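Undergrad: Test case, fold it:
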Amino acid sequence: MELLQYDFFQNALIGGILVSIACGIVGAYIVVRRLVFISGGITHASFGGIGLGVFLGMNPVFTAWCFAIASGFGVEYLSTKHKLREDSAIAVLWALGMALGILFLFLTPGYTVGMSEFLFGNILTITGKDILLFAALAVALILTFGLLYRSILYTAFDAEYARIQKLPVKFIEYLMMFFISTTIVFSIRLVGIVLLMSLVTIPQITANIFTYDFRKIIIYSVLIGVVGCLVGLFISYFLNVPSGAFIILVLIAFYGMGRGVKAVMRRRGVE
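TA: Predicted coordinates for the structure are as follows:
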């Protein structure tokens, strides 16, 4: 309990909870829509924005956000308008972002400070301003899913059927790509670019073991993410190991436990 007296640990706890909420909501759409590879492409493409921000002396998070949104919209545009396969477009943007990031960092004079936080994350460096951004994102996602739940649900499971039902499929696709990109960039501070894709997929596939209901997947994903973040944060602090990596290990352990529980349930005839 003494840890809770420190501001940096309070910020880490609150930030972890808020990011888990955002990742739980967005990640459910990513997994159901099978956009996991796209989330990885956006994550690594944002590295180009980080490098550009450092090179220009701007806020790297802002430039990474711009790169991420441009990459997400670019994949959506190329795959629908020019009939380019999504995996091909993602591969190009993935490589382009990483290459530009490395180039801009090389051209930046002097020693580049804080790059390890973007690559590997450090939840203990979250500030009050970061928490406000996380809270705004979480609230925006909750309101959006509350107002457009039917359209998002139909688009996620069957976009063609959603078009037949006269739902705004294209608007939903671009809106969700915006939220995916924003959530990815805002979450970099927690686990870094290297591990970020796991944060928006592992809780969801763990929840998917027990339910196929979209609403329940969202709720379970948020709960798994929050618990995993809190457990990983506390244990990593006492073991003095990187918190981001340990949070992912805890989430993977939850996935393994979920598989084990499901296997036992099947043996006993419980579904």
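
Undergrad: going forward, measure contacts and count neighbours with C-alpha atoms only.
TA: Noted.

Undergrad: how about the helices in the stretch 101-250 of the chain?
TA: Assigned by DSSP state H, counting those that start in this stretch, the helices in the stretch 101-250 of the chain fall at 115-120, 128-157, 159-164, 169-199, 202-208, 214-239, 243-267.

Undergrad: Show me which positions of the longest one end up buried.
TA: Right, helix 169-199. Residues of helix 169-199 classed as buried by neighbour count (16 or more other C-alpha atoms under 10 Å): 169, 172-174, 176-199.

Undergrad: That helix - contacts with which helices or strands?
TA: helix 7-33, helix 36-56, helix 60-81, helix 115-120, helix 128-157, helix 159-164, helix 243-267 (3 or more C-alpha pairs under 8 Å, 6 or more residues apart in numbering; DSSP states H and E).

Undergrad: which ones are touching Phe8?
TA: The contact partners of Phe8, by C-alpha atoms under 8 Å, 6 or more residues apart in numbering, come to 124-127.

Undergrad: cutoff 6 Å now
TA: Phe8 makes contact with Leu124, according to C-alpha atoms under 6 Å, 6 or more residues apart in numbering.

Undergrad: Let me know which of the helices and strands packed on helix 169-199 is the nearest to Gln204.
TA: helix 7-33 (5.7 Å; C-alpha to C-alpha).

Undergrad: ok, and for that closest one, which residues are buried?
TA: So, applying 16+ other C-alpha under 10 Å, buried residues of helix 7-33: 8-32.

Undergrad: Measure how that helix sits relative to helix 128-157, angle-wise.
TA: 10 degrees (axes from the mean of the first three to the mean of the last three C-alpha atoms, to 10 degrees).

Undergrad: I'd like the structure of this one too, to check against the first:
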Amino acid sequence: MDPIEFLLEPLRYAFMVRALITSLVAAIVCGLLSCWLVLVGWSLMGDAVSHAVLPGVVLAYIAGVPFAVGAVIFGFLAVALIGLVRDTSRVKEDAAIGIVFTTLFAFGLVLISVTPSDTDLNHIIFGNILGVGPDELVQIAVLAAFVFVVLVLKRRDFTLYAFDRVHAYAIGLNPRVLGATLLGLLALTAVVALQAVGVVLVVAMLIIPGATAYLLTDRFGRMLVLAPAISAICALTGLYVSYYADTAPGATMVLAQGAVFTLVYLFAPRQGLIGSRLVVARRRARDSSTPAVAEDTSGRPG
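TA: Sure thing, here's the model as predicted:
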């Protein structure tokens, strides 16, 4: 099979075209948001929100409304409950996150087990990107576009919030509002990625691209470009591999991201486990040869 045929073969099917668009949209917005989540240290919060939307999706199915409606409501509810438990008790934030997201996730599993349905609701847990319909694609695109625009327009404020909240407050910004806005965008982004990889793997799409880009550059502006690009390339690669190897699309996309992170973790020039040592070794070898050259030069007759 020639390369062009290899690329075009999956696109002959409408469901694969919708899956391709969905995966790219989800990957780009997740990759962009992941930059701030990594810097702020909200990996566990991303996990909490992605799992907490499960009962909202099931209740939305029961009520006959779009899944996104229930998911968004429970995403915001999870964030509010975590803040309530943290601020009104001696329980620390990480414990509050664990309590809220596991309870809501368990509630969603119970609802799935008792809800009679002609639709396999388990795809909410593991994703069903090949089953995305035209209406669902529109919902995903609208939510992703909203998140993307807000992140781009407020990127300077969010970046200052991530690096120095005291300075942000000193220049007139409200760190609480910025934090709440980021959490709200996190809830919306979890809904976007839900259809692609399911609630179990959403956190991977929200963390791995940003963590990978963080190992590749020290400049946040470059991170904002690298993370979505890495995420999009992995999404495309995973989708094509899943088509030809007959594997689960969502899991394969996340596996591709994990593979890229592993390569960067090992071989990144500055931060890589092996790459950084090679750079240091080359630098030492170059420095050790410099004095000999200098001595030879100084010893020449004037």
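
Undergrad: ok, back up a step: most tightly surrounded among the helices and strands packed on helix 169-199 of structure 1?
TA: Neighbour counts (mean count of other C-alpha atoms under 10 Å) averaged over each of those peak at helix 36-56, with a mean of 25.

Undergrad: mean deviation of that one from structure 2?
TA: Comparison of helix 36-56 of structure 1 with structure 2 after fitting gives an average deviation of 1.7 Å (mean C-alpha distance after the TM-score superposition for structure 1).

Undergrad: Okay, angle between that helix and helix 169-199 too, please.
TA: 80 degrees.

Undergrad: packing partners for helix 36-56 of structure 1?
TA: helix 60-81, helix 86-107 (3 or more C-alpha pairs under 6 Å, 6 or more residues apart in numbering; DSSP states H and E).

Undergrad: Tell me which residues touch the residue positioned nearest the centre of structure 2, please.
TA: Centroid-nearest residue in structure 2, with C-alpha atoms, centre = their mean: Leu206, separated by 1.7 Å. By C-alpha under 6 Å, 6+ apart, the contact list for Leu206 of structure 2 reads 30, 34.

Undergrad: Swap in 10 Å and give it another go.
TA: The contact partners of Leu206 of structure 2, taken as C-alpha atoms under 10 Å, 6 or more residues apart in numbering, are 26-27, 29-38, 42-43, 46-47, 50, 186, 189-190, 193, 231.

Undergrad: counterpart of it in structure 1?
TA: The alignment partner of Leu206 of structure 2 in structure 1, by TM-score structural alignment, is Val200.

Undergrad: Can you tell me how far its match is from Asp87 of structure 1?
TA: Between Val200 of structure 1 and Asp87 of structure 1 the computed distance is 19 Å (C-alpha to C-alpha, to the nearest Å).

Undergrad: what's the nearest residue to Cys23 of structure 1 if we skip its chain neighbours?
TA: Val200 (5.2 Å; C-alpha to C-alpha, 6 or more residues apart in numbering).

Undergrad: Return the distance of the one you found relative to Val26 of structure 1.
TA: 7 Å.

Undergrad: which residues do those two both contact?
TA: 20, 180, 183-184, 221.

Undergrad: And the match of Leu206 of structure 2, how close does it get to Gly40 of structure 1?
TA: 10 Å.

Undergrad: do the same with Phe106 of structure 1
TA: 23 Å.

Undergrad: outside of stretch 62-70 of structure 2, which residues touch it?
TA: Outside stretch 62-70 of structure 2, the residues that reach it (C-alpha under 10 Å, 6+ apart) are 53-61, 74-75, 111, 115-117, 124, 135-136, 139-140, 143, 188, 190-192, 194-195.

Undergrad: If we use 7 Å, what do you get?
TA: For stretch 62-70 of structure 2, contacts defined as C-alpha atoms under 7 Å, 6 or more residues apart in numbering pick out 56-57, 59-61, 191.

Undergrad: okay but Val200 of structure 2 is in contact with Ile125, surely?
TA: Yes - here Val200 of structure 2 lies in contact with Ile125, judged by C-alpha atoms under 7 Å, at a distance of 5.9 Å.

Undergrad: Could you find the closest non-adjacent residue to Gly46 of structure 2?
TA: Gly46 of structure 2 sits nearest to Val203 (C-alpha to C-alpha, 6+ apart), 5.7 Å away.
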